[in-house]
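Whatever this is, show me its structure:
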Amino acid sequence: MPSYFVTGTDTDVGKTYVSAILLKAASEAGKKTVGYKPVSAGCEVINGRLVNEDASQLLANSSLPVSQDEVNPIAFVPPIAPHIAAQDAGVAISAETIKAGYMHLKAMSPDLLIMEGAGGWRLPLGDKRYLSDIVQQLKLDVIIVVGMRLGCLNHALLTAEAVQRDGLTIKGWIANQLHPDMPRYAENLDTLKAEMPAPFLGEIPYAKIPANHELAALTQQLCE
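Prediction:
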C-alpha cells in the first residue's frame, strides 16, 4: 500500500491543493484513497468541534468513509505555529497520537494514503521534536511541493537536502505555480528540473488543474 508524506518548501505553497488533486484523481480512477492531516492550526469551531479547512479538503477528496477527527486528530484554533498553539492551550503534541492515527488509516488498506505536513519539512512539535522525526519513524517516501515564487530555488534544494539527510527517499517533486506573472518562471522551473535530486512528477499551472491524462499517469505511478 503506497503511503506518502507531502511536504512543502514553505507554508502556503499548495500542499493541500496538490494533495487534494492527487486524492481526487486516484479516487476517480477507482482507487481507495484517504488523506491524513495529523496536525493543524487555524480551525473554526463548528457544532462544538474543531474543523480545519485543509483537513476538510483532504476529507472531501478521500474515497474511504472517514471522519474529520480521523483525518485530523490534533487541531488548534489560532492560525499560528502548532507547537505555540499547543503551549497556549497547555497541552503537548503527542507523537504517539500522530502515529496511531496513521496506522489506523493504513489498516483500512487504501490504495493511496497521503499524509500532509504543516508548514515546511522541519515543523516543530515542541520540546525539540519535529514532525519530520515521525516521518522518519514511519519510513515514508516524501513528495515535495515547490511553491513557485521568488526564493523557491533555495527553499526547494534545501528541503530536498534535509529530507535526504534524514535518510528518506524523495518520490519526486511537483511545481505549483503560485502567481500568474512570476518573473522568469520557465527558467526557474528548468533550473529545478536540472538541480533537484529527485524525479520531476509534474507541474500545476496557476489556477489550472492538469489534464486528466496527466493526472491518470501520475496517480498510476503513485499507486504502484
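
From now on I want contacts and neighbour counts done on CA atoms only, so please keep to that.
Will do.

And the helices in the chain?
Assigned by DSSP state H, the chain shows helices spanning 15-28, 53-60, 68-71, 82-89, 95-106, 131-138, 152-165, 185-195, 212-223.

Mind putting these into CSV with distance to T9 and mean neighbour count?
Listed next are those as CSV, based on distance: least, C-alpha to C-alpha, whole Å; neighbours: other C-alpha atoms under 10 Å:
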stretch, distance to T9, mean neighbour count
helix 15-28, 9, 22
helix 53-60, 17, 22
helix 68-71, 22, 20
helix 82-89, 17, 18
helix 95-106, 22, 16
helix 131-138, 14, 16
helix 152-165, 5, 17
helix 185-195, 13, 14
helix 212-223, 21, 15
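
Quick one, which of those helices gets closest to L125.
helix 82-89 (5.0 Å; C-alpha to C-alpha).

contacting residues around the closest one?
Residues outside helix 82-89 that contact it (C-alpha atoms under 8 Å, 6 or more residues apart in numbering) are V39, S40, A41, F76, V77, P78, A92, I93, P124, L125, G126.

hmm, 6 Å instead?
Contact partners of helix 82-89, identified using C-alpha atoms under 6 Å, 6 or more residues apart in numbering, comprise A41, A92, L125, G126.

do stretch 34-42 as well
Contacts of stretch 34-42 (C-alpha under 6 Å, 6+ apart): 55, 58, 62, 64, 71-79, 82, 98, 113-116.

buried subset of those residues?
Neighbour counting with 16 or more other C-alpha atoms under 10 Å marks 55, 58, 62, 64, 71-78, 82, 98, 113-116 as buried within those.

another one to check against the first:
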Amino acid sequence: MYFVTGTDTDAGKTCITAGLLRAAGSKSLGLKPIAAGCELTAAGLRNSDALQLMQASGIKLSYEQVNPIAFEEAIAPHIAAKRSQHPLTVEQLTPLLPQAAMKEASLCLVEGAGGWRLPLNYQQTLPQWVQQQAWPVILVVGVKLGCLNHALLTAAAIQQDGLELIGWVANQVDPSMSAYQDNLDTLKSMMPVPMLASVPFLAEPETAADHLQQAAVRLLKV
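Now for the predicted structure:
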C-alpha cells in the first residue's frame, strides 16, 4: 500500500501510477479518492485520471469505488467542494475506501490530487489523512525547469510530516529541457531517498510500464 504524490499538478502522477500498476500485473489496484476536473456523462461524473487507473489496474472495481469524490470544475478540490456545497474533511475519506479489494491487491497505489500539501478545507490538508493511514509515500518528480526546488521542498515536507518517503520517480515532462541529465544527477545526489525509476518524455504515456518494471518489482517485495 503506497500513496503517490507529485511535485505539482502536472508532474505526471497518473502516468507513473498507471505504469506501475501495469508492471505489477493482475493483482494491482489503483485508487483516486479525490478528483476535480471531471466530465459529466450519462453515467455520472468521470475523471480521465481515474479512468486511466481503472484501465491499468488488474483488479477491476466500479468507478465509484476508484473515485468516490468527483467534482466537475477543474479547480482546487476544496474550492470545488465549497461551491458544490459538499465540503471535504479528513474524517469522510477512510470509509470510502474499498478495503477488501485493497487487502487483496499485491500492489495498491492511492493517487493524490495536485501536489503534496493539498487543502481539503480551510483547516485540513490531504497529508493529515495520509498520516492517519501511515502509508509510505512515492514522489513523482516532474522533471522540468524548477524541478530541483520543487522536489527538494516536497521531499522535506513529506518527511517533516512524519511519513516515510520510500523513493521518487523522475518523469520527464519537458522533452526539450536543457541539461536534463545534469538535473537528474543533482536530484540523485541531493534527494534524501533513492530514485526508483527514470521515465523519459513519452509520446504514448501507456508505455511508461516499460520503464517501471524494476520499480514495480521492488515495491512488490517490500
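
in the second structure, what residue sits furthest out from the centroid?
No residue in the second structure has its C-alpha farther from the mean C-alpha position than A42, which lies at 27.0 Å (C-alpha atoms, centre = their mean).

What does it correspond to in the first structure?
With TM-score structural alignment as the criterion, A42 of the second structure lines up with N47 in the first structure.

Show me what V163 of the first structure aligns to in the second structure.
The alignment partner of V163 of the first structure in the second structure, by TM-score structural alignment, is I158.

Spatially nearest residue to that match (excluding sequence neighbours)?
Counting by C-alpha to C-alpha, 6 or more residues apart in numbering, I158 of the second structure lies nearest to L165, which is 6.7 Å off, once chain neighbours are set aside.

ok, the one you found to A70 of the second structure distance?
27 Å (C-alpha to C-alpha, to the nearest Å).

Could you do V110 of the second structure as well?
Distance of V110 of the second structure to A70 of the second structure, given as C-alpha to C-alpha: 15 Å.

A36 of the second structure now?
Distance from A36 of the second structure to A70 of the second structure, by C-alpha to C-alpha: 6 Å.

now swap in H150 of the second structure and tell me
27 Å.

What of Q99 of the second structure?
19 Å.

Same question for Q214 of the second structure.
Using C-alpha to C-alpha, Q214 of the second structure is found at 33 Å from A70 of the second structure.

same question, R83 of the second structure
Taking C-alpha to C-alpha, one finds R83 of the second structure at 13 Å from A70 of the second structure.

what's the answer for I166 of the second structure, then?
28 Å.

now V90 of the second structure
16 Å.

Ok, A23 of the second structure next?
Distance from A23 of the second structure to A70 of the second structure, by C-alpha to C-alpha: 27 Å.

what's the answer for T207 of the second structure, then?
With C-alpha to C-alpha as the criterion, T207 of the second structure and A70 of the second structure are 27 Å apart.

Need the counterpart of L153 of the first structure in the second structure.
Match for L153 of the first structure (TM-score structural alignment): L148.

I'd like to know how far its match sits from P98 of the second structure.
If you measure L148 of the second structure against P98 of the second structure using C-alpha to C-alpha, the figure is 36 Å.

Ok, L118 of the second structure next?
22 Å.

Please apply the same query to V141 of the second structure.
V141 of the second structure sits 28 Å away from P98 of the second structure, going by C-alpha to C-alpha.

Also E72 of the second structure?
23 Å.

Also V130 of the second structure?
Plainly put, V130 of the second structure is 16 Å away from P98 of the second structure if you go by C-alpha to C-alpha.

Disregarding residues adjacent in the polypeptide, which is nearest to the counterpart of V66 of the first structure in the second structure?
Using TM-score structural alignment, the partner of V66 of the first structure in the second structure is L61. The shortest distance from L61 of the second structure to any non-neighbouring residue, by C-alpha to C-alpha, 6+ apart, is to M54 (7.5 Å).
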